Each structure stands twice: as C-alpha cells, then as structure tokens.
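Asker: Quick one: sequence and predicted model below, then my questions.
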Amino acid sequence: MVSVSASNTFSGANSIFTGGSIGSETVCFGVQKACNELLTRMKPVRDKMGSPTWLQLVQRCYEEHVNLFSQQIHHAGDLEPYDTWGMSCTEIEVDILTGKWQITRVDILEDTGESLSPLIDVGQIEGGFVQGLGYWLMEKLVYDRQTGELTTFNSWEYHVPGAKDIPIDFRVKLFQKRPNRGGFLGSKTTGELGICLSISALFALRHALNSARKDVGIDEWYHLGAPTTIEDIVLAAGHTKRDFKLNI
C-alpha cells in the first residue's frame, strides 16, 4: 500500500549520481528520509485518533488533506565515509603454449556490515570480480600507431568476459554481524570492491608463469600489466620458435 515512483527530471531535477557503489545506500537513505517526513506530517492526526490502524490513519489523513507524498534526495554528508575490506584467493590453470586460461576456483570473504540483502550483495561481488577479470586479463585498447584511431572498438576486437570465463568454483562469503556506524542501517556497500579483489587472478597467473619459466631455466624479470592478454601470456612464457616446430 506504499508505492515508489521512478525518478525522472520532474521528480528529481538534480538527483545525485549512482557511481562509486553508492546507489543502494543513497536510495535507501532517501526512502528513510521520505518515511520520516510522512510520519511527521501524520503525527498530529495519529495523536488525535489514539491508536488507529495504518489504514484508518491513512484514510483520516486523506480526509484532512495531509500531503501523503514525499520527495527526498541524498545530500553529501548524510552518510559518513567508511572503509570496506575484502580478501580473495584465485586458482588458475594456464595453457603455456596457447596462453589460454581457466579459473578453477575463487574464494572471497568481504565485510558487508549488516547486509541489506545478502543475495544482492553476493551477486554484486561476483559481478564486480568478473568485471575485474576483463580489466586484468582481457580488455585491451589497441590504437593505430599512425592515426591514433582506436582499433578495438567492437565485440570482434574488444573482448569482455563471457559465461565460460566465470570461475568454475565460485565461493563468496559475507563477513556479517559487524554493524557499520557510518552506513545505512549498519550496512556496507558492495560491487566495486569485487573489481579490486580480482587482481588476485593476475597474481595467480604470475605464479603459474613463474613455475613454467623455472622449468625451462628462465630466471629474468618480466612485466604483467592491465590487461595481460592471451598474447601477452604466450610472450611472457619464454617460448622460442623451437617450441612450435612439429618434429616428425
């Protein structure tokens, strides 16, 4: 019996952005402010009625022309800044000759305070992690050296994570029951932290390459950046032409 309308330039001409993983918190905080304002408007009517039911109170407020619509916006400073913490461990298998990889398992532990919705938070963490895999291992910007034109501008050349790039065994655990004094109802934001945790995949890849290079007696420093693509992996593995020669 309570409805929330979509935001638009009429109901919120200067609404705040939703970047920085603050969408859920700011929306919930705005709803809380709207509810408190409505309760304040309805209080005089409630006091006159004694102990009415919710429907009786709303009906009387309607009859007395109490405004039952509230519009609120999140202001900078409404919520205190705070830190979020997380841990991740990634296991990866790498085909040294082709550079192709498969993430076999990922374990993530993240501090979400008093989670507003554990299912949504887990989904946000998983999505952020997979997005980070694209940043660290796939999504490469290539420019034409003569014209400066971006050549990886569509899905044929610019590769983002797909269904088969998701870790085979993906385990996310929320570190809960740690109320966050600065967040909404003791919660903490999720989403972009998962992108930060995905760097563990790059570290796991380096361990795999270190092992392969050690097997062939290579002990030199090599660079792994963002992204380290399949081609970069092949080059970092220390191959020579002999490795690709068919011996009959």
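Answerer: Good, I have the coordinates.
Asker: from here on, contacts and neighbour counts on C-alpha atoms
Answerer: Will do.
Asker: longest single strand anywhere in this structure?
Answerer: strand 101-113 (DSSP state E).
Asker: Give the buried residues for it.
Answerer: For strand 101-113, the buried set under the neighbour-count rule, 16 or more other C-alpha atoms under 10 Å, comprises W101, I103, R105, V106, I108, L109, E110, D111, T112, G113.
Asker: how far does that strand sit from the chain's center?
Answerer: 13 Å (C-alpha atoms, centre = their mean, to the nearest Å).
Asker: so where does A208 fall, helix or strand?
Answerer: Per DSSP states H and E, A208 falls inside helix 199-215.
Asker: same for that helix, what does it pack against?
Answerer: Judged by 3 or more C-alpha pairs under 8 Å, 6 or more residues apart in numbering; DSSP states H and E, the packing partners of helix 199-215 are strand 86-94, helix 118-137.
Asker: out of the ones you listed, deepest packed?
Answerer: Mean neighbour count, computed with mean count of other C-alpha atoms under 10 Å, is highest for helix 118-137 among those, reaching a mean of 21.
Asker: now that helix against helix 199-215, angle please.
Answerer: Inter-element angle recorded for helix 118-137 and helix 199-215: 40 degrees (by axes from the mean of the first three to the mean of the last three C-alpha atoms, to 10 degrees).
Asker: and helix 118-137 with strand 101-113, angle?
Answerer: Here the directions of helix 118-137 and strand 101-113 differ by 140 degrees (the same axes, to 10 degrees).
Asker: Check it against this one:
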Amino acid sequence: LFLHPRPLQAVQVAAKFLGIEMEMITVKPLTAFESPNNSKTGGCQGTDSVCYAVMMCCQELNRRLAPYKKKLGKSADWKSIVKTADSARVNLHHSYMFTPKDQGKPFDICGVVATEVEIDVLTGQYQICRVDLLEDAGQCISPEVDIGQIEGSFVMGLGYYTSEELVYNRETGALLTNRTWNYNPPGAKDIPADFRITLRKKAFNPDGVLGSKATGEPAFCLSCSVVFAIRNAIMSARRNAGLTETWLELNPPYTVEKIWLACNNTLDAYKLQ
C-alpha cells in the first residue's frame, strides 16, 4: 500500500476493510509515480480524502478476491487467498483518486474551550495555567491522533495570538522578524500547564468518512480564547491600579511587551505609603 499523508488512520481503514492485522500493512513513501494527481491537504481534508480512497481500493480488492475466498473456505488466511489469486493472474493493484464528487454534505464542527491565564504585571510575562477543550470529532478513526491534532492546532493558535509578531521596516517594507532570534513560535514552556482535551462521545457523523470529522483546524479557532483571557487579566490589573475605563485598545499578538505596557505600571504604585 502507498499511503499518504495520514498513514496511521489509513492503515486502520485498510486493516478494517481487508480484515487483516495492521502489522501486515506496509506504508511506503509516496511519489508522483504512484499518484501523479497528488494535491495539498489544506482545509482539514487530508484524513477524509486518504481514508476514503483507501476504503474504495480495499472494496475493489475484496471484490476481486471474493471468488478465491469462497473457493478456499472461511478457514483460509489472507496470505493463502492472495497467493491463490496471484497464481490465477488476478490484478492485486488498485488506485483511487478522491475528488470533490466523493465529498458528502457540508457539516459543522463544534467545540468549546475554557482558558485560564496568569500575567505578571511587572514583566508582562504570562502563563497559560489551564485549558479545558471539548470538540466534536465525530466517530474518531484514531482518537489519540485526533487529540494530538487538536493539541497541536491549539498551540499553533496560541503562538499566532501571543508571541508570533511580524515587524516590518516602515521605509522598505522588509520583514525584520525573519528568524527565530526575533520571531518567537511557542516553545515547550509556552503550552498550557494543564491541558485537557475531551472528544464528544457517540457523535457519529453521517456526512463524514466512516462517521468522522476533521480535527486539525477547528481547534485553531478556539485558541482565540487566550486573547480574551489575557485581556481580562490586564483589565483586572488596570482596575487594581485605579484605572476605571471599560475598554482598552489592544490588538493581537499579545506579546510580553504589549502586556507590560497595557498594565500601566507606574513607580508610584509600588511606593510604600
């Protein structure tokens, strides 16, 4: 089998429809020789397109192998069936290209998140203390992979909304934050200290491939909760400092510098009376 770019889910689907163990399936690198029509995986369609194509291939192979399964009986193992079919010169290769006509009806992907943060008003540093996220992933093909996708997507969004600031030269337009010395994607210590992901149970999706739903990009949208949490913390700090306004113009990304400036620290606030 040539599988890409979602090998684990594709292996699970192939094993299910062929009725064999996952260990019997080998994932090989994909090149234009096997799939000249290969496309990008944007829009959370990687798993759907790959798994659907694998399912269709397996169904066709099962159709070709059906006479030999019947001939050898129910006790015949996979290797014997394939060997017999090969001896009869049965074509044991099939390819399928997923196209928009294979897509079902559009469906919604829902989720909810609660994010807790702490900010240091003296330095502008912040910590994401806890995140509780619930997402409807449909009938998961591989729950652990889905959770990993959700975690990665959410952390990617955290960087987008907090540390990954783009700075340009105002005269030439050149990008100044063009390396990791001054462009700061999230690191190991930037992820939530307590990160809890829950997948909605018994949520079969009739319009998705094998009842599943996409999990990559939706959690990115939920990461905007860090913006509101940090803003609430800043407004609380400003009220403690005696400021009474109800609105503050503060645009993401919420960098350490922006948080520190927004807290409106003054030397007088730290003098003993």
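Answerer: Great, that's in hand. Remember, it's a predicted structure, so these values are computed and weren't measured experimentally.
Asker: Next, the TM-score between them, please.
Answerer: Here the TM-score for the pair of chains, by TM-score structural alignment, normalised by the length of the first structure, is 0.92; 246 aligned residues with a C-alpha RMSD of 1.9 Å.
Asker: Show the contacting residues for the equivalent of L57 of the first structure over in the second structure.
Answerer: By TM-score structural alignment, L57 of the first structure lines up with I81 in the second structure. By C-alpha atoms under 8 Å, 6 or more residues apart in numbering, the contact list for I81 of the second structure reads L65, Y68, K69, L72.
Asker: Next one: the residue nearest to the last one when sequence neighbours are not counted relative to N62 of the second structure, how far apart?
Answerer: Think L72 of the second structure. Counting by C-alpha to C-alpha, 6 or more residues apart in numbering, I81 is the residue found nearest to L72 of the second structure once chain neighbours are left out, at 7.3 Å. Using C-alpha to C-alpha, to the nearest Å, I81 of the second structure is found at 11 Å from N62 of the second structure.
Asker: follow-up on the earlier one: what's the angle from the helix holding A208 of the first structure to strand 86-94?
Answerer: Using the same axes, to 10 degrees: helix 199-215 of the first structure against strand 86-94 is 40 degrees.
Asker: Tell me the first helix or strand C-terminal of the longest helix seen in the first structure.
Answerer: Of all the segments of type helix in the first structure, defined by DSSP state H, the longest one is helix 23-49. Under the assignment DSSP H and E, the closest C-terminal helix or strand after helix 23-49 of the first structure is helix 54-63.
Asker: Report the buried residues of that next one.
Answerer: Under the neighbour-count criterion of 16+ other C-alpha under 10 Å, helix 54-63 of the first structure has L57, V58, R60, C61 buried.
Asker: With distance to A6 of the first structure added, can I get those in a markdown table?
Answerer: Compiled in a markdown table, the buried residues of helix 54-63 of the first structure are given as follows (distance: C-alpha to C-alpha, whole Å):
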| residue | distance to A6 of the first structure |
| --- | --- |
| L57 | 26 |
| V58 | 22 |
| R60 | 27 |
| C61 | 24 |
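Asker: Nearest to G132 of the first structure among those residues?
Answerer: When the buried residues of helix 54-63 of the first structure are compared for distance to G132 of the first structure (C-alpha to C-alpha), V58 wins out at 48.1 Å.
Asker: The closest one and S5 of the first structure: what is the separation?
Answerer: 19 Å.
Asker: which residues touch the residue sitting nearest the centre point of the first structure?
Answerer: Against the mean C-alpha coordinate of the first structure, by C-alpha atoms, centre = their mean, the closest residue is G191 at 2.2 Å. G191 of the first structure makes contacts with S21, D121, Q124, I125, G127, G128, as judged by C-alpha under 8 Å, 6+ apart.
Asker: With F154 of the second structure as the reference, measure out to the aligned residue in the second structure for it.
Answerer: Using TM-score structural alignment as the criterion, the counterpart of G191 of the first structure in the second structure is G216. Computed as C-alpha to C-alpha, the G216 of the second structure to F154 of the second structure distance reads 9 Å.
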